[in-house]
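Trainee: Structure, please.
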Amino acid sequence: MTVDDASRVTITAIAREAGVSVPTVSRVLNGRSDVSPQTRERVEAILREHGYRRRTSRNRVAAGLIDLVFNDLDSPWAVEIIRGVEEVAHSTGIGTVVSAIHGQPASARQWLQNLRARATDGVIFVTSDLTPPLYAELRRLNIPLAVVDPAGVPGIDVPTIGATNWAGGLSATEHLLSLGHRRIGFIAGPKRLLCSRARLDGYGAGLAGAGLEIDPELIQQGDFYHESGCAGADALLALDRPPTAIFASSDQMAFGAYEAVRRRGLRVPDDISVVGFDDLPESRWTSPPLTTVRQPLAEMGLLAARTVLRMAQGEDIETPRFELATELVVRDSSAAPAGH
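Mentor: As a prediction, this is how the structure comes out:
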């Protein structure tokens, strides 16, 4: 095991070298009796060898602030995540600092400069690129960190919080297939995000389960926002053989698809079914109310806030990846294809 210094040795790395689970190392650290003497001796020897020391509270949970960092804030789902973080912040009597770095290195550097000038009890990144220099600096500052819907794979000791995106993509596709649809268009989210790729993979798995292959002309690239949903749906509807249903991998893109359908003088779901992903509050108020996959956005924010505060108090996080369940919510935008 290669480490830069003792302070950067993680409980996960210790477990890997000892050939045991992370919970077993945690039990040794906490003096639990439910560990065999041989295992305890092996783990303790590796802990001593690498000078492992638990995170201490030092000056933690003293700043009274959690930093919440988004790539952009112009989305209703950002509000839902903020709501979850705020619930934890309010209950513990601390504040929340919300920032947007807009995918710009200069913005990220400015944010980090501002962070160095003050204290924080933890940082939560949301669908933002956690670049190696940024990650290294946060580690150097010993700031607890969690990532919601990571763009890539963060450091092994960074807890990540997401949803069961693959299962959600699968359930939406299977729902449309069960109604009789066989040509199902898909509007994908940003390729750089793991959640986008997982939803696309779930869509493909649903088709495969019905003996269907992915048709590249039925897939349009979007960015989770209304405009790309409208453009993607318009391109799908312009095909010589248009789909009978569209699965948009965000509610906002599904709302954009509604507009494309309307502009062509068509109706949802009479002429084409539409399914989204998120279950934003407004999805039930659209006309017709949107069938969608519920992503527990507020709960994801809540769990991320609890996680960084636990780390700030010196606790080891035994599960590096949290995935909260998605759920298909069937409303009025999906129906059997016309003439079926």
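Trainee: rest of the way, CA atoms for contacts and neighbours
Mentor: Noted.
Trainee: Endpoint to endpoint, stretch 141-161 covers what distance?
Mentor: For stretch 141-161, the first-to-last residue distance is 22 Å (C-alpha to C-alpha, to the nearest Å).
Trainee: One more, please, to line up against the first structure:
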Amino acid sequence: MPSGSNTRRRATLAMVAEAAGVSLPTASKVINGRGDVAAATRLRVEEAARELGYVPPVGRRSITPARVVDLVFDDLVSPYSLEVLRGVTEAGAETGVDVVVNRIPTGSGEPAWASTPEGWANRLKAAGREGIIIVTSELTEEQVDAFDKASLPLVVIDPLNLPRTDVTSVGATNFSGGLSATEHLLCLGHRRIGFAGGPVRAACGQARLHGYRAALEKADISPDPELTLHGPFSYPAGLEMGSQLLSAPEPPTAVFAASDTTALGVVEAARRRGLRVPDDLSVVGFDDTILATLATPALTVVRQPLFDMGRVALRTLLRLAAGESLDSHHVELATQLVVRDSTAPRRGER
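Mentor: Next up, the predicted model:
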């Protein structure tokens, strides 16, 4: 070969390991698609391999096959779900992970594997999933056990229940959100404040209810059981609860609704009775989805960081898949009161 040749030495796995600052066995795991490597470490090795132009020997797998997680909803079309989905998929793009969106299997009219928790978990494992994220769904202990037996990491977002304390979850500060929403209405002079809540068994809904009650008790107001209602986080439920609240002998002058869609149902119930929001009735929602800003009037809400909750859930799942330990199994991101046009001082206080 001529002495002036600029032919570069072929990169070796040892060179990749040195450039990435990892051991040779760790670099080998990444190149061979092993899942037991931390996400940040995997990215460093992959980047070093690309920069060095490393080509695996014939017969050895190329750099990491596609990494995939399942994202499962009980409601695929709600604005809440879309915002969480946006957060999960963006975090997936940043970490080189594909996201497959699914719904909770019901077993009815579905393939045989969907009829049992074990069948569901084993199918996901056989498909090479890194783990599963489940959003606002009610889990059974049998399902959690099945994921454990299949060594399939699980993270839940805003769970309706937690069958075991060691289930990893991501949520928001629901109690402080309920507290701040009710305190806002109290500061506007409202004393009869209704609560249009979520399902009785929903942990997030119960936390919002406890925040509502704590604010009333702090203001020396005894919570009125007739002003506390529960239903699904939905527009029809909000319409029904709003109608019931406004039909009471002493109707509320304000309502704290446990979701944006519930709040919009309450607003419609007020409209049907000839009441104006916020002149005759103040309404506060919870979530701050796109519906809150598109509503007329625009909703005052407690904003929970749905996008960030999705991002945190995906990154937490990857840490579990890599065998890393977590500082806490339960993460709560901060909520924030956002005042818009659906709340105003009580008549007589203006």
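Trainee: Superposing both, give me the TM-score.
Mentor: With the length set by TM-score structural alignment, normalised by the length of structure 1, the two chains reach a TM-score of 0.79; 284 aligned residues with a C-alpha RMSD of 2.0 Å.
Trainee: Would you mind pulling the contact partners of stretch 265-274 of structure 2?
Mentor: Residues outside stretch 265-274 of structure 2 that contact it (C-alpha atoms under 8 Å, 6 or more residues apart in numbering) are 234-243, 246, 255, 257, 276-277, 281, 283.
Trainee: Excluding chain neighbours, what is closest to the counterpart of Arg201 of structure 2 in structure 1?
Mentor: Residue correspondence to structure 1 (TM-score structural alignment): Arg201 of structure 2 is matched to Arg192. Closest residue to Arg192 of structure 1 apart from its sequence neighbours, by C-alpha to C-alpha, 6 or more residues apart in numbering: Ala151 at 5.8 Å.
Trainee: Show me what that neighbour aligns to in structure 2.
Mentor: Under TM-score structural alignment, Ala151 of structure 1 pairs with Leu160 in structure 2.
Trainee: Its match contacts Thr136, doesn't it?
Mentor: Yes: the pair Leu160 of structure 2 / Thr136 is scored as a contact, 5.8 Å apart, by C-alpha atoms under 8 Å.
Trainee: ok, His181 of structure 1 touching Thr244?
Mentor: Yes: between His181 of structure 1 and Thr244 a contact is recorded at 6.3 Å, counting by C-alpha under 8 Å.
Trainee: Spell out the secondary structure type for the match of Arg201 of structure 2.
Mentor: The three-state label given to Arg192 of structure 1 by DSSP: H, G, I helix; E, B strand; the rest coil is coil.
Trainee: who touches Thr116 of structure 2 in this structure?
Mentor: Contacts of Thr116 of structure 2 by C-alpha under 8 Å, 6+ apart are Gly107.
Trainee: now it: how far from Val100 of structure 2?
Mentor: Per C-alpha to C-alpha, Thr116 of structure 2 is found 20 Å from Val100 of structure 2.
Trainee: and if you look at Phe195 of structure 2?
Mentor: Separation of Phe195 of structure 2 from Val100 of structure 2 (C-alpha to C-alpha): 36 Å.
Trainee: more crowded one of these two?
Mentor: Phe195 (30 against 13; other C-alpha atoms under 10 Å).
Trainee: I'd assumed the more buried one was in a strand, is it?
Mentor: Yes: according to three-state DSSP, Phe195 of structure 2 belongs to a strand.
Trainee: got the contact list for it?
Mentor: Listed by C-alpha under 8 Å, 6+ apart, the contact partners of Phe195 of structure 2 are 209, 212, 227-229, 255-258.
Trainee: Tell me the buried residues within those.
Mentor: Neighbour-count burial (16 or more other C-alpha atoms under 10 Å) applied to these gives 209, 212, 227-229, 255-258.
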